[in-house]
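J.: Predicted model and sequence follow; I will ask about them next.
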Amino acid sequence: MDSISYSEEYRQLQMKLNEVEKENTLLKKKLEEQNRIWDRRIIAFQTINVGLIIFDDNGVIRDINTCLCDYFNVNINQVVNRNITHFLQQEDRSMIRDHLNHIKTKSGLIRNVLPLTIHGRKHYFETQTSQLPNKLGFFTIIGKITEKFEKEREKEETRKLYNDFFTEALDGIVLWKETGQIIAANSSALKIFESSEEKLLKSKISDFIYKKDSRYAEMVMSLYYKKSNREELMFLMPNGQKKILEFTTKLHSVEGLNMSIFRNVTERYKMEEELRESKVMFENIFEEVFDGIILWDQNYTIIDMNKAAERLLNENKESLIGSNLLSYLPSAKTIGEDIKPKLLKLKKDGQNQGLYTVKFLDNREYTQFEYRNKFNIYSGLSITTLRDITENAVLEEQLRKSSTLNVVGELAAGIAHEIRNPMTALKGFIQLLEDGVASQENEMYFSVIKSELTRIESIINEFLLLAKPQAVQYVKRDVRQIMNDTIELLHAQAVLQNVQITKMYSEELPTIYCEPNQLKQVFINIIKNAIEVLEDGGEIAISIECKEDCFHIAIRDNGEGMSKEKLARIGEPFYTTKDKGTGLGLLVSYQIIEDHQGKVIVDSELGIGTIFHIHLPIRRESVD
């Protein structure tokens, strides 16, 4: 091989270098062109007015364009390198996984609807996905939110919801035309109208109206004026059954059709009617029952009371409602008969009962009630019932006293007969002894013996008065004179006891038909008892006045007074508070006043004194 000169070799190298430079220039131009194409692609990727996403086989997002970032108001760094399932709700993730597996096995452009959730809000997109060459991943074009799709979806959901509501509703739903012709009805409507679907769709709603009267006409006019209404009417079913239906109607409600929703309220109406009748019956019973009824709440506030309670308490209902029951009720005659402790214990006991003897402010006499209390009978309300048994109690007391008087009378007759004869003999022999052995030393003993014999004789006379009726002659007398004679008779005893007797008589008092000696005996018994009570002295005030058709005689002392227990027994046979008393004096006095058709009322308070009130009628004619 011929040797090559250095110059030739240089020339060849220079030619190769030129070729390389040309090739390099061409490659550079080609690279610049490719860069310009890439830049244009990037610009197009970022500026195109549709969303673009590039993600790999695993669903990891590798790139996203500006349009989609701006639409979702996110930064590219918040999206890139995150799996696309991160932007789907849990229930939609299985769908996107199935979609990824599908596009891996298919070529070409694959369309789908993608539900993406950004910032907690769900968006629906139309997507077109294709594979990138060389298995570089997938390229997806995402269009803007498809409003049509959302509207169709909402419409479908609304249609499904409406169908569910229409089909499954418990109320009857009927769609009808302007002519009244029924177009559709659910199963509940078929049950209400007791009809098959075929028959019902051939009918009009007006065919079922039981009574097309003026009220029905007004209802129809109101419906077409207001476009909707809510009413109740009686409907007649094909089987002849009558039903009261509550219905709501709205015109042009569904696709131009009118809709009525029906509910059978016949049973409810019957129950309400029964309830109203029961309420009226209860109110009538409550108001007309003979026993007084008081309703009160947990704070003892009076809520209601019936007419009998108004009559028994002598109060108006309106003035007592809202008052406190414990504060209103006065204290009983005795502690054992007080109703208030029983009311306070009612919550614990549940119910209780007893007797309540009380004197109201406007009444001078005691009233005796039989009461029953029951706690929380209804809705926090408790009840107290009162029955006036005063008359029964008085009759029982009179019967008891009458029985006692009969026994006392029989006893008195026997005792008086057996004692009077020996007493006559004793008095005679004492008189003989006194005449025979009279001396200054024995005079005191004889005086004591005669005094005690006189006292025994007085007791025998009281027995005899109870033992047999006395022939009484009633005459006209001045009651003031009888009282003055009595005071004069007891004046010496009053002075000895340091008791002052004061009198206060009304002027121009009428005369009274009476038995003077018996009235004097009554006055003696009461005034003498008062003097004996005032052991350390005191005052007795006597007043006589005329009130309406009766005399009122009051004898007051300022002694120690009596307890309610003792006061309740005053006038009983053989009951006395004195050491040497027999208990017959007041018994006889009560009997005398009762024979005069009067009454005796005793008021007494410990530490203040006692008042005997004697009420005697003014007689125009003598009593037989």
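T.: Received the coordinates, thanks. Residues are numbered from 1 along each chain as shown.
J.: C-alpha from now on. contacts and neighbour counts both.
T.: Will do.
J.: Enumerate every residue touching the nearest residue to residue 306 once chain neighbours are set aside.
T.: Excluding its sequence neighbours, the residue lying closest to residue 306 (CA to CA, 6 or more residues apart in numbering) is residue 287, at 4.8 Å. Residues counted as contacts of residue 287 (CA atoms under 8 Å, 6 or more residues apart in numbering) are 306, 307, 308.
J.: ok, residue 287 to residue 368 distance?
T.: 22 Å (CA to CA, to the nearest Å).
J.: mind checking which helix or strand residue 276 is in?
T.: helix 266-288 (DSSP states H and E).
J.: what residues are up against residue 245?
T.: 232, 233, 234, 235, 262, 263, 264, 265, 266.
J.: Number of residues surrounding the first one?
T.: With neighbours defined by other CA atoms under 10 Å, the count for residue 232 comes to 14.
J.: helix/strand/coil for it?
T.: In three-state terms, and counting by DSSP: H, G, I helix; E, B strand; the rest coil, residue 232 is strand.
J.: Let me see the contact set for the closest residue to it other than its chain neighbours.
T.: With sequence-adjacent residues excluded and distances taken as CA to CA, 6+ apart, residue 232 is closest to residue 246, at 4.4 Å. Contacts here follow CA under 8 Å, 6+ apart; on that basis residue 246 touches 230, 231, 232, 233, 262, 263, 264, 265.
J.: Alongside the first one, take a look at this:
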Amino acid sequence: MDNFFKSVRKHIDRLDINQLRGQYARALEEVVFLDTLISTIAQGILVLNEQGEIVRANPAAHTLLGMAPADALRYLKIPVGRASKSEITLTYPDTRTLEVQTQPMHGPTLVLLRDITAEKARTNAELRAGASHAIHDLARSVAHEIGNPLNAISLNLQLLARDYPTNESIAECRRQVKRLDGIIRDFLQALRPTKLALTAGSLVEPLQNCLETLKNELKERKITVRTDFARSLPMVALDKNQMEQVFFNLLKNALEAMKEGGHLTLSAEADDTSVSVSIQDTGCGMGKEQIAHLFEPYRSTKTNGHGLGLMICSRIVHDHGGSISAESVKNAGTTFTVKLPRLEPRVRQLES
């Protein structure tokens, strides 16, 4: 290190005052240019230190958030040192949707904020139509490829049952065929958007129902479960059956990500406008590329996955007026967070 500074000093000693002034002026021009660029860009930019504190924020971040970035940071819960992508809906001073992306930078964390309100409004109908068309094509293919041979098997089993009415093996086969037929019907039904049957209830209840259904599988896979639910969570408007479908899918994904056992942490909390539930596993995690394409059809982290499960979860949650996001670290685990609006948003009196 001493040799380095000696070398730098020798270089400086060889420069006259005019050369030093010229290099300083050029460096200053570069700094001013970059500062102007960051200040005028329409995308919000935040730089967080390793403690999650803001060390730089451009004016666009203040405008997009509708408040001082340091104040907004308490509500955004931005992951520090992790790559993530999520969407948030803000209601002050007007309703808008922001895309929030984080990218670690060998210490600091870069946070990019982008207003996608107009983009979502402009393309939402097209995306829904395209996704719906693709899903219906897949549904028809599934019905043809599986339904037809399944019907043939069922008919032949009925004929065998007439000749061997007491044969337990035939009876068991018929039960399993009936079960498989029900699974296919449920799968196809899940792909078709259905009208929500909203009632006032707890967002934790459907999660607990799914946990009860999966308790034996959790035990077999040697997965421990820890719950951290805040007391007296406010009510939300939800379709319990459809939200159970969301949580069941997320829990199954978490189980399948922990091949050798692990820990599952379920938490729930509320703020002034919403109630959120988080499902955190200690599984294999996902990379930045996988995170970027979550909730898109035909993209799956599983070898034989079709990528429709998370897309259906996203559709159901957004139909509830909520949001779903994911954070993940490769080989460390993944956290999914589902957020639904409170039935009665809490009004906080602003400090004078």
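T.: That came in fine, so what should we check first? Please read all numbers here as calculations on a predicted model, not as lab measurements.
J.: Residue 302 of the second structure belongs to a helix?
T.: No: counting by three-state DSSP, residue 302 of the second structure is located in no helix; its state is coil.
J.: residue in the first structure matching it?
T.: The equivalent of residue 302 of the second structure in the first structure is residue 578 (alignment by TM-score structural alignment).
J.: Can you name the next helix or strand after whichever strand or helix holds residue 151 of the second structure?
T.: Per DSSP H and E: residue 151 of the second structure is located in helix 148-163. Next along the chain after helix 148-163 of the second structure, taking DSSP H and E as the criterion, comes helix 168-191.
J.: and that next one, which residues are buried?
T.: 170, 171, 174, 177, 181, 184, 188, 190, 191 (16 or more other CA atoms under 10 Å).
J.: How about stretch 138-145 of the second structure?
T.: Neighbour-count burial for stretch 138-145 of the second structure [16+ other CA under 10 Å]: 139, 143.
J.: same check, this time on stretch 301-311 of the second structure
T.: For stretch 301-311 of the second structure, burial by neighbour count (16+ other CA under 10 Å) applies to 307, 308, 309, 310, 311.
J.: Residue 266 of the second structure contacts residue 254, doesn't it?
T.: No: Residue 266 of the second structure is beyond contact range of residue 254, at 11.2 Å (criterion: CA atoms under 8 Å).
J.: What span of the first structure is stretch 211-225 of the second structure aligned with?
T.: Under TM-score structural alignment, the match for stretch 211-225 of the second structure is residues 487-501.
J.: cool, stretch 256-275 of the second structure as well?
T.: Using TM-score structural alignment, stretch 256-275 of the second structure lines up with residues 532-551 of the first structure.
J.: how far is the matching stretch from where the chain is centred?
T.: 52 Å (CA atoms, centre = their mean, to the nearest Å).
J.: what's the span of it, first residue to last?
T.: 26 Å.
J.: what does that stretch rub up against?
T.: Identification of contacts with stretch 532-551 of the first structure by CA under 8 Å, 6+ apart yields 480, 497-506, 509, 530-531, 552-560, 614-618.
J.: Is it possible to mark the buried ones in the residues you listed?
T.: 480, 497-499, 501, 530-531, 552-559, 614-618.
J.: Among the residues you listed, which are located in strands?
T.: 499, 501, 552, 553, 554, 555, 556, 557, 614, 615, 616, 617 (DSSP state E).
J.: Output those residues in JSON lines, with distance to residue 276 of the first structure appended to each entry.
T.: Shown next, in JSON lines, are those (distance: CA to CA, whole Å):
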{"residue": "499", "distance to residue 276 of the first structure": "71"}
{"residue": "501", "distance to residue 276 of the first structure": "69"}
{"residue": "552", "distance to residue 276 of the first structure": "54"}
{"residue": "553", "distance to residue 276 of the first structure": "57"}
{"residue": "554", "distance to residue 276 of the first structure": "57"}
{"residue": "555", "distance to residue 276 of the first structure": "60"}
{"residue": "556", "distance to residue 276 of the first structure": "59"}
{"residue": "557", "distance to residue 276 of the first structure": "61"}
{"residue": "614", "distance to residue 276 of the first structure": "54"}
{"residue": "615", "distance to residue 276 of the first structure": "52"}
{"residue": "616", "distance to residue 276 of the first structure": "54"}
{"residue": "617", "distance to residue 276 of the first structure": "53"}
